[in-house]
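Chemist: I would like to see how this sequence folds:
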Amino acid sequence: MATVKALVLTGYGTNSHKETAYAVRQAGAGEADIVHFSDIVSGAVKLNDYQFLLFPGGFLDGDDLGAAHAAAQRWLYLKDSEEKPLLEHLNKFLDDGKLIMGICNGFQLLVKLGILPCLDNKRFERQVSLTHNLSARYEDRWVELKANPKSPCIFTQGIDLLQVPVRHGEGRIVTPDEATLDRLEQENLICLQYTNPNTSEITQEYPYNPNGSPKAIAGLTDPTGRVLGLMPHPEAFNHSTNHPHWANSNDKKTRTLGTVIFENAINYLKK
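Modeler: Below you'll find the predicted structure:
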C-alpha cells in the first residue's frame, strides 16, 4: 500500500483531533482527515475509504452518564442515510483487517463499545470498563510506560519504555471479576503498563500509576493486535521539545517520541 489514509473522528466534545492528525501525518500517513461524526452518519464520508481509524481524546458529551457512554450509544443504535446500522460499517472495517486506535476518551469509547478487549472474539460485548481514578481527581502528568513484548499488538512492537503525558479523570480499568483481569494478563492483551521511572519496574504506586489501574494497565489490545486503546497521549509527544526534560541530552528516555506508536501502525499498513 503506497499511501495510508487515516480518519480522525471529531465532534461532541473531542479536543485532541488536530494533535492526533498531525502525529499520524508525521508518522508517514499520506492522508489524515479530520471528520465530524455526523458526516459518517450522513454518508458524506465512508469508513471503507480509510485503513486507519482513530478516536482521539476529549470529553465526549461532557462525560455525562460516564466517559464516552453516550457516544457508544450513537454507534450502537444509529443508522446511516441508507438505513444501514453504523455498527455494520465498523464491523466490516475490523473484518477487513484495518487498524483502530483509541486514545484516552477514545479508549473509553472502545471499551464501552465492546471492541476491547474482545475476549473469546466477542465483539461489541462490553467486558471491561474505565472508571474514576483512585486519586479522585483529574491527573495531568508525564508517565513512563513499558510495552509487553509478548503482546500481539502491532502498535507497540519493538518498543521497550516510552514516556508520554496523561490527562484524564477516568482511567482506571475495572473488570467484572478477577478471572477476567487474569485473562487479560494471560492472553497478553495488556500491551502497555505504568512503571516507576526510577526503576522502570511495573508499578501500582501513585503517582507513577496515575489512576490505580490493576496490573498497572495503561493500554489494551484485542486478540488480533490490530486494535489499541490507551489512556496516555502519544500524539502529545510529537517533537523532542514537548518533553519536560528535553534539554537534558543525557536523559535517553526523552529521545523516543510518542509518534513511534503511529509509525508502527503506518508501517504495518504499508506492508
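Chemist: contacts, neighbours, all on C-alpha from now
Modeler: Will do.
Chemist: and the gap between residue 233 and residue 142?
Modeler: 10 Å (CA to CA, to the nearest Å).
Chemist: To clarify, my last question referred to residue 150.
Modeler: On the measure of CA to CA, residue 150 and residue 142 end up 25 Å apart.
Chemist: now the strands for the stretch 101-250 of the chain?
Modeler: Using DSSP state E, counting those that start in this stretch, the strands found in the stretch 101-250 of the chain span residues 129-131, 139-147, 161-168, 172-174, 190-196, 201-202, 217-221, 227-230.
Chemist: that older thread, common neighbours of residue 233 and residue 142, please.
Modeler: Residues touching both residue 233 and residue 142 by CA atoms under 8 Å, 6 or more residues apart in numbering: 164, 165, 166.
Chemist: Where neighbours are concerned, which of those residues has the most?
Modeler: Neighbour tally across these (other CA atoms under 10 Å): the maximum, 24 neighbours, falls on residue 166.
Chemist: contacting residues for that residue?
Modeler: Here residue 166 is in contact with 139, 140, 141, 142, 143, 231, 232, 233 (CA under 8 Å, 6+ apart).
Chemist: likewise residue 133?
Modeler: 169, 170, 171, 172, 210, 211, 212, 213.
Chemist: Can you pick out the most distant pair from the residues you listed?
Modeler: 169 and 213 (12.2 Å; CA to CA).
Chemist: Count the neighbours of the spatially closest residue to residue 153 that is not a sequence neighbour for me.
Modeler: Leaving aside its sequence neighbours, residue 153 sits nearest to residue 225 (CA to CA, 6 or more residues apart in numbering; 3.8 Å). Taking other CA under 10 Å as the criterion, the count of residues near residue 225 is 19.
Chemist: One more: residue 191?
Modeler: Neighbour number of residue 191 under other CA under 10 Å is 30.
Chemist: wait, doesn't it sit right on residue 154?
Modeler: No - between residue 191 and residue 154 there is no contact under CA atoms under 8 Å: 9.8 Å.
Chemist: to compare against the first, here's another:
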Amino acid sequence: MPQVHTLVITGYGTNCEVESAHAARMAGADRVDIAHFSDLVAGRVTLADYNFLVFPGGFLDGDDLGSALAAAQRWRHAHDAQGNRLLEALRDFVTRGGLVLGICNGFQLLVKLGLLPALDGQRFDRQVSLSHNDSARYEDRWVHLRVNAASPCVFTKGIEHLYVPVRHGEGKLVARDEEVMNRLVSGNLVALQYADPETMEPTMEYPWNPNGSPLGIAGLTDPTGHILGLMPHPEAFNHPTNHPGRGRDETAPLGTVIFDNAVRYLHGK
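Modeler: Below is the predicted model of the structure:
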C-alpha cells in the first residue's frame, strides 16, 4: 500500500498548522511534517518527498495587500538553495498527482496563486479571488455545508454535509467574469456550499452564508479533483467535544473526514 507523506506548510502568520497536522495523523497518514516556507527556500524540505500538501489557516503576512496576496507573490518569485523556482516544484507536485488542501488563508493563497480553479488546465493563472465579507467584519461562527455529490473532488467523496466553524474576514468568492462563474457550476467545481440548517439547500442568507459568497460557495476544487480550497475549518472539528452543541447532546460528523478521504485515496483504498 502506498504511503502517505503529509507536509503542512507554515508561513509568516499561519496559526492552524498544529491542528491540521493532528487531523492528518488522525486520518492515518504515515508521515506528517510541519515546515516553514523558509525551509523550502533553504532546501531543508523538498516537495518531492510528499504526496499530501496542506496550506493551513491564519493571516499570512498580516493579510497585507489583501489576504494571502503577499504570500502568493513570494511563491511566484522564490527559489530554493539550488536556484530552482519553488513554483516549478509546486507545479511538479500537482502534475504527479499529489493532493493539495487549502483551508481559509490557505484557500486564499490557492486562488491567488491560480491553483484553483485552474480552468482549461491554466495553473497559476488567477481566475477567481476572495474578497471582504458582505458584513464588513470578521466572522467567527459555525456553519452548515452542503457537499456537491457530482464534484470530482476526492476530499468530499461520500460526504453529504458538514458542520464546521468559519473564522475569516475575506471569504466572499469573486470570479473574473460571468463565464468563469458559469464554468465553476457547469464543471461541478463548486465542491461545498453554505446551507440553510433547516433545508440543507445552498443559501445567501446571513448568517448561514457568513460572507455573501455567490451561490453560497464555500469551497472549490479543480478539474482533477486533487485540489480543494475551502473557507471553513474542518481541522478545527477533530473531536466530539469541539461541537458547540455538545451540552445539548448535539452531534455531527467530524470535519476531519476531509482528511480521512485524502489519506484513504492516497493509500489506494
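Chemist: the more surrounded of residue 150 and residue 142 of structure 1?
Modeler: Looking at residue 150 of structure 1 and residue 142 with other CA under 10 Å, you find the greater number of neighbours at residue 142, namely 18 against 12.
Chemist: and the gap between the more buried one and residue 211 of structure 1?
Modeler: From residue 142 of structure 1 to residue 211 of structure 1 the distance is 13 Å (CA to CA).
Chemist: got it, and residue 72 of structure 1?
Modeler: From residue 72 of structure 1 over to residue 211 of structure 1 (counting by CA to CA), the distance is 22 Å.
Chemist: ok, now residue 234 of structure 1?
Modeler: For residue 234 of structure 1, the distance to residue 211 of structure 1 - CA to CA - is 17 Å.
Chemist: Counting neighbours, go ahead and name the busier of the two.
Modeler: Each of residue 234 of structure 1 and residue 211 has its neighbours counted (other CA under 10 Å); residue 211 has more, 31 against 23.
Chemist: ok now do that one, which residues does it touch?
Modeler: Counting by CA under 8 Å, 6+ apart, residue 211 of structure 1 has contacts 132, 133, 134, 135, 139, 169, 170, 171, 172.
Chemist: Quick check, the third one in contact with residue 212.
Modeler: Yes - Residue 134 of structure 1 lies in contact with residue 212 (CA under 8 Å); the separation is 5.5 Å.
Chemist: Give me the common contacts of those two.
Modeler: With CA under 8 Å, 6+ apart, residue 134 of structure 1 and residue 212 have common neighbours residue 172.
Chemist: which one is residue 93 of structure 1 nearest to, not counting chain neighbours?
Modeler: Nearest one to residue 93 of structure 1, counting by CA to CA, 6+ apart, is residue 48 at 6.6 Å.
Chemist: Neighbours of that neighbour, how many?
Modeler: 13.
Chemist: Please spell out which residues along stretch 13-29 of structure 1 are buried.
Modeler: Buried residues in stretch 13-29 of structure 1, counted by 16 or more other CA atoms under 10 Å: 14-29.
Chemist: ok, now stretch 195-205 of structure 1?
Modeler: 195, 196, 197, 202, 203, 204.
Chemist: Quick check: the closest residue in space to the fifth one that isn't next to it in sequence vs residue 134 of structure 1, distance?
Modeler: Taking CA to CA, 6+ apart, and ignoring the residues beside it in sequence, residue 203 of structure 1 has residue 195 as its nearest neighbour in space, at 5.0 Å. Going from residue 195 of structure 1 to residue 134 of structure 1 by CA to CA gives 17 Å.
Chemist: What of residue 88 of structure 1?
Modeler: Look at residue 88 of structure 1 and residue 134 of structure 1: by CA to CA, they are 36 Å apart.
Chemist: Next: residue 59 of structure 1.
Modeler: For residue 59 of structure 1, the distance to residue 134 of structure 1 - CA to CA - is 19 Å.
Chemist: quick one: the helices in the stretch 51-200 of structure 2?
Modeler: 69-77, 86-95, 105-113, 178-186 (DSSP state H, counting those that start in this stretch).
Chemist: Would you mind getting the average deviation of the third one from structure 1?
Modeler: Think helix 105-113 of structure 2. With mean CA distance after the TM-score superposition for structure 1, helix 105-113 of structure 2 departs from structure 1 by a mean of 0.2 Å once superposed.
Chemist: Can you tell me what sits against that helix?
Modeler: For helix 105-113 of structure 2, the surrounding residues in contact (CA under 8 Å, 6+ apart) are 14, 54-60, 67-69, 71-73, 75-76, 101-102, 116-117, 124-130, 228-231.
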